[in-house]
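> okay, here's the prediction I keep looking at, along with the sequence it came from:
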Amino acid sequence: MRGDLEFGSLPGLVRAAAERHADREAVVDGRVRITYRQLGERVERAAAACLATGVEAGDRVAVWAPNTADWIVSALGAVTAGAVLVPVNTRFKGAEAVRVLERTRARLLFVTGTFLGTSYVAALRSAAAQPPAGGAAAAGEVGPLPGLPHLRDVVVLADDAPADFRTWKEFLGAGDAVPARAVRARADAVGPGAASDILFTSGTTGEPKGAVITHAQTLRAFGVWSELAGLREGDRYLIVNPFFHTFGYKAGIIACLMRGATMVPQSVFDPWAALLTIAGERISVLPGPPTLLQSLLDHPARAAHDLSSLRVVVTGAAVVDRRLIDRLRGELGIPTVLTAYGMSEATGVVTMCRRGDAAETVAGTSGRALPDTEVKVAGPGGAALPPGEPGEILVRGYQVMSGYFEDPRATAQVLGADGWLRTGDIGVLDAEGNLRITDRVTDMFIVGGFNAYPAEIEQVLLRHPGIAEVAVVGVPDARLGEVGKAFAVRSAGTAGEAGVTAEELIAWARREMANYKVPREVEFVRELPRNASGKVRKTLLRGQAPR
């Protein structure tokens, strides 16, 4: 049955899951173990707190935190209150997170305390210390951070918080006076066509763009995904993919809610911890990028752990080595190993292999279009090309976004009036409709499963006083698939030994941007190769880089 018709909205899904799977374990997060009934109660309490805080239907509520039970409850509580969820990348630095909060005019933020040795609260306060660039805040809009006038409340998902923020416990307590009927009324008012979330990606300009996705699109797409993957009630799902990503939030949390599977979030991927969890919790479902799966297979302690419970693996985001598929099926005996292709602008899923597909299909392609989804490979004029010929991948279907949040210009660049979404990827369709990704129209490269956009990285590197020009390309990496390499021109007067070194520039970059964006190598050049119009010829730079 179509998910959008069955549940109506994500609040409807949460309520249905709490009723259908009441006593089944819903979330296992360390010592925290809660049933579906308890999850439903916690989500409604979080929704009540959102109402008490003043969150209105359509307000944007952001979550900047790692994979935990609190992320699940706070996010689902926000959407149950009618808010639009804005997941924020945990690898972002403070300034990057603030830009997302600014763009969406987020009303409420849930933020982790300290994660991986970094105080997210301190990073947020430092980055938002300046008054808003657009001028004074509107009357009545006075929040705890001067640079974010629309952000009225910040809730720290911890036991301690600064005086002008609130702890998770204090936030939840504020909602105790809100009657259950008010929460139910707000949840019932959320329609299938309402926006459920804004997932941020980046384009070739480096400016962040938020894809707006509805409740119906999310439910329908991941109802199909769950069916094709074979997810079923009682499965135990290790969610390593971050919740800020479609693959973690929707193919993880939402899919589990739809099928009554147990969510086992892992905040940071560690092969040793993953092996212990798979064996100890009898994990049956493990989606993740190829690098994650490879690290499990190659771990020296793998043989000491019982991984026989694994039943389903779904991967993507990079070309998959046929040997990886064979090892997962052969060495671990996993019956279902699938690959898929998607993007935030298309609700995260466009094509997918089917159970029973041959290993060469799973390894060599990203599968076929989802039902009720059109995929074509087009030439420069938009006309479909025959099987075997490479061209830009275009997608049309129910899961294509309505547009980028408050950015009609950027929307018009990728979404035509006829409904076709330009993906920016180059691919080839075979005679059976299986899609193989061969290249990218843009310069994007993928670092361990995360999209890295050279233009965005270049803009940051150019802020360094010792850099006059820079171009970034992706180069092969044995562990991560691809990493960034920067070709940089030093500023005048800083050339030679007196100028910034590669090590210094990389160390500086680590303080300014998420780690996966940081170039692993810097090569200094006297000038960048350009064409007659002045555009950097990155094909030549890729030729210089080892391939």
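Done, it's in. Residues are numbered from 1 along each chain as shown.
> contacts, neighbours, all on C-alpha from now
Fine.
> the host helix or strand of Ala255: what's the following helix or strand?
Ala255 is part of helix 255-259 when elements are defined by DSSP states H and E. Going down the chain from helix 255-259, the next helix or strand is strand 262-265, by DSSP H and E.
> can you list contacts of the helix holding Ala255?
13-14, 17, 222-223, 225-226, 231-233, 237, 262-263 (Cα atoms under 8 Å, 6 or more residues apart in numbering).
> next one: that helix to chain centre, how far?
For helix 255-259, the separation from the chain centroid amounts to 18 Å (computed by Cα atoms, centre = their mean, to the nearest Å).
> in that helix, what counts as buried?
By neighbour count on 16 or more other Cα atoms under 10 Å, the buried set for helix 255-259 is 255-259.
> in addition, the following structure is provided for comparison:
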Amino acid sequence: MTTTYLDLIHRGAGYNPERTAIVFGDRSLTFGETQTLSNQLAHALIERGVQRGDRVALLLNNGLYSVPVDFACVKAGINRVPLNARLSLDEHARMLEETDTGMLLYGADLAERAAALRDARPGLICHGIGGDAVGDDLLAAAAGCDRAAPRVAVEPDDVILTLFTSGTTGTLKAAQHTQASYAGICRNVLLNLVNVQRDDAMLHAASLIHASGVFVLPFWLRGARTVIMPGFDPDAFLTLIEKERITAVNMVPTMLQMLLGHPRFMSTDVSHLRQVIYGASPMPRPVIEQAMQLWGREKFWQYYGQTECPLTIAVLRPEDHEGALLGACGRPSLDVEIRLVDEAGQDVPAGEPGEIAVRAPSMMAGYHNAPALNREMFMEGGWLRTRDVAAFDERGYLHLKDRTSDMIITGGYNVYPREVEDVLVAHPAVAECAVIGVRDDKWVEAVTAVVALKPDQDVDEDTLIAFVAAKVASYKKPRRVLFIEAIPKTAVGKLNRKALRDQYGKQ
């Protein structure tokens, strides 16, 4: 018998019904209350015609109901499609179209975007969670529903999460996780990263639809608390570490750097804090060295993973945080197999760099509606290509060398050059452009546009940045625009981003 996500939800609730499970501001839910509310929400969805396997979009910022809504979708057999609230209306509409999603659950603070999406996607059914401006309030409707769990049969290979990431050309792609793979993710976290104890508490300031949310189920299963913030605020973050006796936090490098600049970083009581877990983008060495000096090396854990194979493909443990290893991914997770392969999928010689290929119970089932991409990314024997190039050292530590894509990681978010370039070239003054990541002390990489203008055209940096910002999420807009005569090309006429990175990438 294969353990499912649904199995683990019910186990955690049954073990600890009276204990506090979720904390958000001055409000909280016990395990029993969360279980009952998610049961009722699941019934409310079923009453509205949702059937097992249906895709339902979630437009929710972090809040008290983030976890109950997720659990309700699992209990109703729904394939949830989270939408990052920071994305643009056009991006959200494309995601709904590409997944053929006809229902949207939205938070009260995002009612205006929900209304705009309904206008953009006629026929889209919208239900509010704790507020109503577009459709009915699902939370209010749930109050009158059955408190027992719905009887919806699920199978281990049922897809329960379709999570968008971006392709190497900026094309949207959506990784699909199943009942079994999500249970595998929970096992992966408990086995490799966090030994959760009953009185532990994890503080979540990053979006729960991404890596931060992966930690909810392991803490739920062990009877520990999930403390949620609406967003990252350094002062509030440090306050909650003390107030809630937080034992673990998960952050991207930019968040840690902002904390280091706060006057209370050194004076905050972190006696209960055992783990500072970080990942999503490379950690600047000065940042991690200063943080370890002030809070202690023993607290810091780094993970390397991908949306396609969360959360930990490799882990850098506290005792490894020294010397050259500070630039490593760590050693392979216990439940993950890693190979380094060439373009043909053959193993490279020992010590040589190759593309990381993985095989693990936590791996996605495949990309939604992308048979050609799945054939490209999956190799014989169930191995998945990551498009990251790395090498093992003599002690078995994995060191990233490069990305086979041109992806930029800025503040923990992925930005793909083609997407930004497509917007820029639509400006009437732009002849051609290329977008690269330039090393940045705050953001790790700053999105930078290199632009060649048309003859007799003139436009300034601020105008182009504003032009892009109106079309895509704010974190994708260029932070700098560099003007040159012509964009360098490869021998076959493609944009030579590597040449530009070599020239400007370390400015």
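Noted; the coordinates are in hand. Remember, predicted model here, so these are calculated numbers, not experimental data.
> need the TM-score between these chains.
The TM-score (TM-score structural alignment, normalised by the length of structure 2) is 0.93; 505 aligned residues with a Cα RMSD of 2.2 Å.
> residue contacts, the aligned partner of Arg520 of structure 1 in structure 2?
Arg520 of structure 1 maps onto Arg479 in structure 2, with residues paired by TM-score structural alignment. Taking Cα under 8 Å, 6+ apart as the contact definition, Arg479 of structure 2 lies against 446-448, 465.
> same check on Thr112 of structure 1?
Shown in contact with Thr112 of structure 1 (Cα under 8 Å, 6+ apart): 64-66, 120-121, 156-158.
> now the strands: where do they sit in the stretch 351-500 of structure 1?
Secondary structure of the stretch 351-500 of structure 1 by DSSP state E, counting those that start in this stretch: the strands cover 351-352, 368-369, 373-378, 391-397, 403-404, 421-429, 435-440, 445-447, 450-452, 467-477, 481-490.
> what span of structure 2 lines up against the fifth one?
The reference is to strand 403-404 of structure 1. Mapping strand 403-404 of structure 1 onto structure 2 (TM-score structural alignment) gives residues 366-367.
> now do the matching stretch: distance to the chain's middle.
On Cα atoms, centre = their mean, the centre of stretch 366-367 of structure 2 falls 16 Å from that of its chain.
> and that stretch, how far from structure 1 on average?
In the superposition with structure 1, the average deviation recorded for stretch 366-367 of structure 2 is 1.0 Å (mean Cα distance after the TM-score superposition for structure 1).
> quick revisit: how about the buried residues of helix 255-259 of structure 1 in TSV, adding distance to Ala301 of structure 1?
Formatted as TSV, those follow (distance: Cα to Cα, whole Å):
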residue	distance to Ala301 of structure 1
Ala255	31
Cys256	29
Leu257	33
Met258	34
Arg259	32
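> ok so, going back, tell me roughly how far the helix holding Ala255 of structure 1 lies from structure 2 on average.
Looks like 2.0 Å for helix 255-259 of structure 1 (mean Cα distance after the TM-score superposition for structure 1).
> got the contact list for the longest helix that structure 1 contains?
In structure 1, taking DSSP state H as the definition, the longest helix is helix 36-53. Residues outside helix 36-53 of structure 1 that contact it (Cα under 8 Å, 6+ apart): 14-15, 17-19, 21-27, 73-74, 76-81, 153, 171-176, 178-180, 182-183.
> how many residues are close by the nearest residue to Asp146 of structure 2 once chain neighbours are set aside?
Spatial nearest neighbour of Asp146 of structure 2, excluding adjacent residues (Cα to Cα, 6 or more residues apart in numbering): Gln40 at 5.7 Å. Per other Cα atoms under 10 Å, the neighbour tally for Gln40 of structure 2 reads 27.
> any idea what Gln40 of structure 2 aligns with in structure 1?
With TM-score structural alignment as the criterion, Gln40 of structure 2 matches Arg45.
> now its match: how far from Ala52 of structure 1?
10 Å (Cα to Cα, to the nearest Å).
> what do you get for Lys535 of structure 1?
Distance of Lys535 of structure 1 to Ala52 of structure 1, computed by Cα to Cα: 53 Å.
> looking at the two, which is more packed in?
Neighbour count, other Cα under 10 Å: between Lys535 of structure 1 and Ala52, Ala52 has more, with 17 against 10.
> quick one: the more buried one from Leu124 of structure 1, how far?
Ala52 of structure 1 is 24 Å from Leu124 of structure 1, by Cα to Cα.
> just Arg530 of structure 1 next, same as before
Counting by Cα to Cα, the gap from Arg530 of structure 1 to Leu124 of structure 1 is 39 Å.
> which of the two has more residues huddled nearby?
More crowded of Arg530 of structure 1 and Leu124, by other Cα under 10 Å: Leu124, with 18 against 12.
> quick check: the more buried one is in a helix.
Yes: membership of Leu124 of structure 1 in a helix is supported by DSSP: H, G, I helix; E, B strand; the rest coil.
> mind listing what Tyr237 of structure 1 touches?
252, 256, 261-264, 283-286.
> can you redo those residues as JSON lines with distance to Thr204 of structure 1?
Shown next, in JSON lines, are these (distance: Cα to Cα, whole Å):
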{"residue": "Gly252", "distance to Thr204 of structure 1": "28"}
{"residue": "Cys256", "distance to Thr204 of structure 1": "34"}
{"residue": "Ala261", "distance to Thr204 of structure 1": "38"}
{"residue": "Thr262", "distance to Thr204 of structure 1": "38"}
{"residue": "Met263", "distance to Thr204 of structure 1": "35"}
{"residue": "Val264", "distance to Thr204 of structure 1": "35"}
{"residue": "Ile283", "distance to Thr204 of structure 1": "39"}
{"residue": "Ser284", "distance to Thr204 of structure 1": "38"}
{"residue": "Val285", "distance to Thr204 of structure 1": "35"}
{"residue": "Leu286", "distance to Thr204 of structure 1": "32"}
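> start and end of stretch 357-371 of structure 2, how far apart?
First residue to last in stretch 357-371 of structure 2 (Cα to Cα) measures 19 Å.
> what does Gly342 of structure 1 correspond to in structure 2?
In structure 2, Gly342 of structure 1 lands on Gly305 (TM-score structural alignment).
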